[in-house]
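Trainee: give me the fold of what follows.
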Amino acid sequence: MSTVDEGDRLAAASEGARAVGAGRVGIGMVGTAFMGAAHSQAWRTVNRVFELPATARMAVICGRDAARTEAAAARFGWAATETDWRALIGRDDVDLLDICTPGDTHAEIALAALAAGKHVLCEKPLANTVAEAEEMAAAARAAGTVAMCGFTYRRVPAVSLMAKLVAAGRIGRIRQVRACYLQDWLVDPSAPWTWRLSADRAGSGALGDLGAHVVDAVRFLTGAEFEAVSALTETFVAERPLPGGTGNAPVTVDDAALFLARLGGGIVGTFEATRYATGRKNALRIELNGSLGTLAFDLERLNELEFYDGTQPSGEAGFRRILVTEPDHPYLSAWWPPGHLLGYEHAFTHQARDLLAAIGGGEPVRPSFDDGLAAQRVLDAVGRSARDRAWCPIVH
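Mentor: Okay, the predicted model is just below:
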């Protein structure tokens, strides 16, 4: 264990003192990379923006490399460091474990944290297998603490508004769904190998990394469960150079996954997840076609929602853009005046807001570990369908 310099410690304490909430929640985060940075930004910001019944204190950040973890603590604003997640769980100043690690570690860390009576936020996908996810969901139900799966895109205001419009019946009965998540960071075959290309570490490739998000988003938006899928997956580049030029390593996950799906209520859908869509940087796209209208969203235009109101006269009908920045839109009353746009990082702040509200005020937590399990069952069925070249039912 070590402690960052006194200025950072005082800054962390001062942040807690300025926040509105009465209860303190000590955050212990495992992970110092991309997701660690995003989650740190959220914990730094949440009580400065939202009035909440609980206050986040950035108590401890944990990583395997001591020097790197110290640097992350100083940069992100954590009060102390650990290099062993077991020691992190054992600390009295940690009330919530925030798990930002590769999928092969999620189950072990989350189960230990829940057994110790800690709240848990676990990045998606919840686990690498259905069996792990089932054990985690059962432990969360039994623990009596709050356990959330980090499907952050539910917290994009436009997506939350989309769900509200669906629930209000504005597009009628949903008949079709089109959902895809497109990136291009692996297009170059000489791009180096990472843990995300290992089935042992990541569980799957584009399917779990990106497909998990569209599966959860569609469950969230429609309220319907997946019933069966028909899928194919493809790996375009079989091996990649190791960082540092020390040889090559095999790619043991999918590069792209495509599938058809039947959902409850007679909904049919098409889904795609790929890291080979040249020119697409972070294009999560969802379109819902209903009996009375259509809603469409694109993460690369995350402040906008497209709405076609089919109840309008044909001479006046057409897609209209809703700029989701008004104070009566989800989460927006705490931010800036209308027209002042939010960004990618704000969804993580909204996630932290909802988690603290659940801990401090008893609000229901969603997405729960049960939601993470539901998504994991769909991912598993997609993998089996691609392997067997057959329709595969989802067992709930």
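Trainee: every contact and neighbour count from this point should use C-alpha atoms.
Mentor: Noted.
Trainee: excluding covalently adjacent residues, which one is nearest to F369?
Mentor: A137 (4.9 Å; CA to CA, 6 or more residues apart in numbering).
Trainee: the closest residue to R377 other than its chain neighbours: how many residues sit nearby?
Mentor: Nearest residue to R377, sequence neighbours excluded (CA to CA, 6+ apart): V130, at 6.0 Å. If you count neighbours by other CA atoms under 10 Å, V130 ends up with 20.
Trainee: likewise for P102?
Mentor: 19.
Trainee: enumerate every residue touching it.
Mentor: P102 makes contacts with W195, R201, A202, as judged by CA atoms under 8 Å, 6 or more residues apart in numbering.
Trainee: now the buried members of the residues you listed.
Mentor: R201, A202 (16 or more other CA atoms under 10 Å).
Trainee: distance to G31 and secondary structure added to the contacts of P102, as TSV?
Mentor: What follows is the contacts of P102, written out as TSV (distance: CA to CA, whole Å; DSSP: H, G, I helix; E, B strand; the rest coil):
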residue	distance to G31	secondary structure
W195	14	helix
R201	15	helix
A202	15	helix
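Trainee: to compare against the first, here's another:
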Amino acid sequence: MHATVGLIGAGGIANAHLPAWLDLGYDVAVYSTADDADALIGRHGGGRAVHSLDELFDAADVVDICTPTHTHYELALAALGHALPTVCEKPLTRTLDEAEDLVARFAAAGVPLFPAHVVRYFPEYVELRRAVARGDIGRVAVQRHTRQGRSPRNGWYLDEPLSGGVLLDLMIHDIDIARWVGGEVARVFARTNVVDGSQSTQAFLTHLGGSISVLTATWTTAPIDFRTSFEVAGSDGLLHGDSDERRPFRYQGKAEPEADILPDFSPLTSPYRAELGDFLDSIASGLAPRVTARDGLEAMRIADAVARSAVSGLPIDLELTS
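Mentor: As a prediction, the model looks like this:
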């Protein structure tokens, strides 16, 4: 008998998670309130639809939450009520208070909680982290990370109280990477500009060790491709990456409207498969995965400071936690 994943949600990001679970050899039970589970299953050739959360929890050995941001907290608590190891798409929750409570509850119960910060599994970012850890560029001084894409067309994304806007959709990835590479963050200063359906946030992070990270995240109504880039400068050199300079896989054909929010990646080397496999390995071994629940919480803590700074126009000092 195969182990079963209970996949909650059948929208955009589920198009990356479902095929990864199938490739890892799992049966997948899919539940969605939007009546799109059958379409997701048909698109990827595997899985089965269930008709309630209770049915999903009864079938599942692991839960994977791929739903709108504002639903993460309650769904994760429901999974915890069944003592099920849980993957939760980024951001971990909509608010910092929810994230703190969720992480504390899972830790107290001894149930694994995995925030799906997939960028840590993209090869260029893996190599970035390795190169910095090896000392290839000496002491890191400045990081610059950019992430841009078309403004979402889905209503809940554009409702900032529900989604958190471009900050929690795009920038949270680079918040996590900047902290992964540069260490804990002590101070944040940020600005946000909104013009009609376009939105851009820029944040300046001062790390505890003295280095600085400059992050820019943009949603735009202009007809642009999804793009990411980074430059990390140190005392002995510079590391550079740009998704426009090397695309190992390119798809041409009919666009899938629910899947086109995803960046290009090869199905043969899916970072989504890598992150889910890492979570499974951590459950089996008892060792920490590459992304821990605390990492998800700290990304939310920094994002919360970015949001508050953008509103107040003032820098925000963070209280560092152990």
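Trainee: about what we covered before: and the gap between the residue nearest to F369 of the first structure and E123 of the first structure?
Mentor: With distances taken as CA to CA, to the nearest Å, A137 of the first structure is found 14 Å from E123 of the first structure.
Trainee: and A110 of the first structure, by the same measure?
Mentor: Distance from A110 of the first structure to E123 of the first structure, by CA to CA: 11 Å.
Trainee: equivalent analysis for A158 of the first structure, please.
Mentor: 21 Å.
Trainee: neighbour count: the two, which is higher?
Mentor: A direct count of neighbours by other CA under 10 Å for A158 of the first structure and E123 places A158 higher, at 28 against 22.
Trainee: so the more buried one touches E304, yeah?
Mentor: Yes: the pair A158 of the first structure / E304 is scored as a contact, 6.3 Å apart, by CA atoms under 8 Å.
Trainee: can you classify R9 of the first structure by secondary structure?
Mentor: helix (DSSP: H, G, I helix; E, B strand; the rest coil).
Trainee: I'd say it and T81 touch.
Mentor: No: with contact defined as CA under 8 Å, R9 of the first structure does not reach T81; the gap is 11.6 Å.
Trainee: how about A131 of the first structure, what's its partner in the second structure?
Mentor: In the second structure, A131 of the first structure lines up with D97, judged by TM-score structural alignment.
Trainee: what's its match in contact with, if anything?
Mentor: No residues are in contact with D97 of the second structure under the rule CA under 8 Å, 6+ apart.
Trainee: mean per-residue distance, the helix or strand where it lies versus the first structure.
Mentor: Using DSSP states H and E, the element containing D97 of the second structure is helix 96-109. Following superposition, helix 96-109 of the second structure is found to deviate from the first structure by 1.1 Å on average (mean CA distance after the TM-score superposition for the first structure).
Trainee: helix or strand next in line after that helix, which one?
Mentor: Heading C-terminal from helix 96-109 of the second structure, the first helix or strand you meet, by DSSP H and E, is strand 113-116.
Trainee: what distance do you get for the most centrally placed residue in the first structure to T194 of the first structure?
Mentor: Centrality entry for the first structure: nearest residue to the mean C-alpha point is F151, 2.7 Å, by CA atoms, centre = their mean. Using CA to CA, one gets 22 Å for the distance from F151 of the first structure to T194 of the first structure.
Trainee: what of G293 of the first structure?
Mentor: Using CA to CA, G293 of the first structure is found at 42 Å from T194 of the first structure.
Trainee: alignment lookup: L158 of the second structure to the first structure.
Mentor: With TM-score structural alignment as the criterion, L158 of the second structure matches L197.
Trainee: what does E231 of the second structure align to in the first structure?
Mentor: Match for E231 of the second structure (TM-score structural alignment): E287.
Trainee: residues in contact with the closest residue to that match other than its chain neighbours?
Mentor: Nearest residue to E287 of the first structure, sequence neighbours excluded (CA to CA, 6+ apart): A296, at 4.2 Å. Neighbouring residues of A296 of the first structure by CA under 8 Å, 6+ apart: R285, I286, E287, L288, L305, E306, F307.
Trainee: so which of these persist in the second structure?
Mentor: Retained in the second structure: R285, I286, E287, L288, out of the contacts of A296 of the first structure (criterion both residues aligned by TM-score structural alignment, their matches' CA atoms under 8 Å).
Trainee: most surrounded residue in those?
Mentor: L288 (25 neighbours).
Trainee: in terms of helices and strands, where is that one?
Mentor: Residue-wise, L288 of the first structure maps onto strand 283-290 under DSSP H and E.
Trainee: return the distance of that strand from the chain's centre.
Mentor: Between the centre of strand 283-290 of the first structure and the centre of its chain there are 18 Å (CA atoms, centre = their mean, to the nearest Å).
Trainee: post-alignment, that strand versus the second structure, mean distance?
Mentor: Looks like 1.2 Å for strand 283-290 of the first structure (mean CA distance after the TM-score superposition for the first structure).
Trainee: which residues touch A228 of the first structure?
Mentor: A228 of the first structure touches A261, R262, L263, A381, W391, C392, P393, I394, counting by CA under 8 Å, 6+ apart.
Trainee: which position in the second structure pairs with the second one?
Mentor: Here R262 of the first structure is matched to T206 in the second structure, going by TM-score structural alignment.
Trainee: ditto for the last one
Mentor: Residue correspondence to the second structure (TM-score structural alignment): I394 of the first structure is matched to L318.
Trainee: contacts only, for that match.
Mentor: Contact analysis of L318 of the second structure by CA under 8 Å, 6+ apart lists V185, A186, R187, V188, I302, A305.
Trainee: which one of these sits closest to D225 of the second structure?
Mentor: Ranked by distance to D225 of the second structure (CA to CA), the contacts of L318 of the second structure are led by I302 at 27.1 Å.
Trainee: the closest one -> the first structure?
Mentor: Counting by TM-score structural alignment, I302 of the second structure lines up with V378 in the first structure.
Trainee: so how far is R387 of the first structure from that match?
Mentor: V378 of the first structure is 14 Å from R387 of the first structure, by CA to CA.
Trainee: neighbour-wise, which of these two wins?
Mentor: Shown here are V378 of the first structure and R387; by other CA under 10 Å, V378 has more neighbours (27 against 12).
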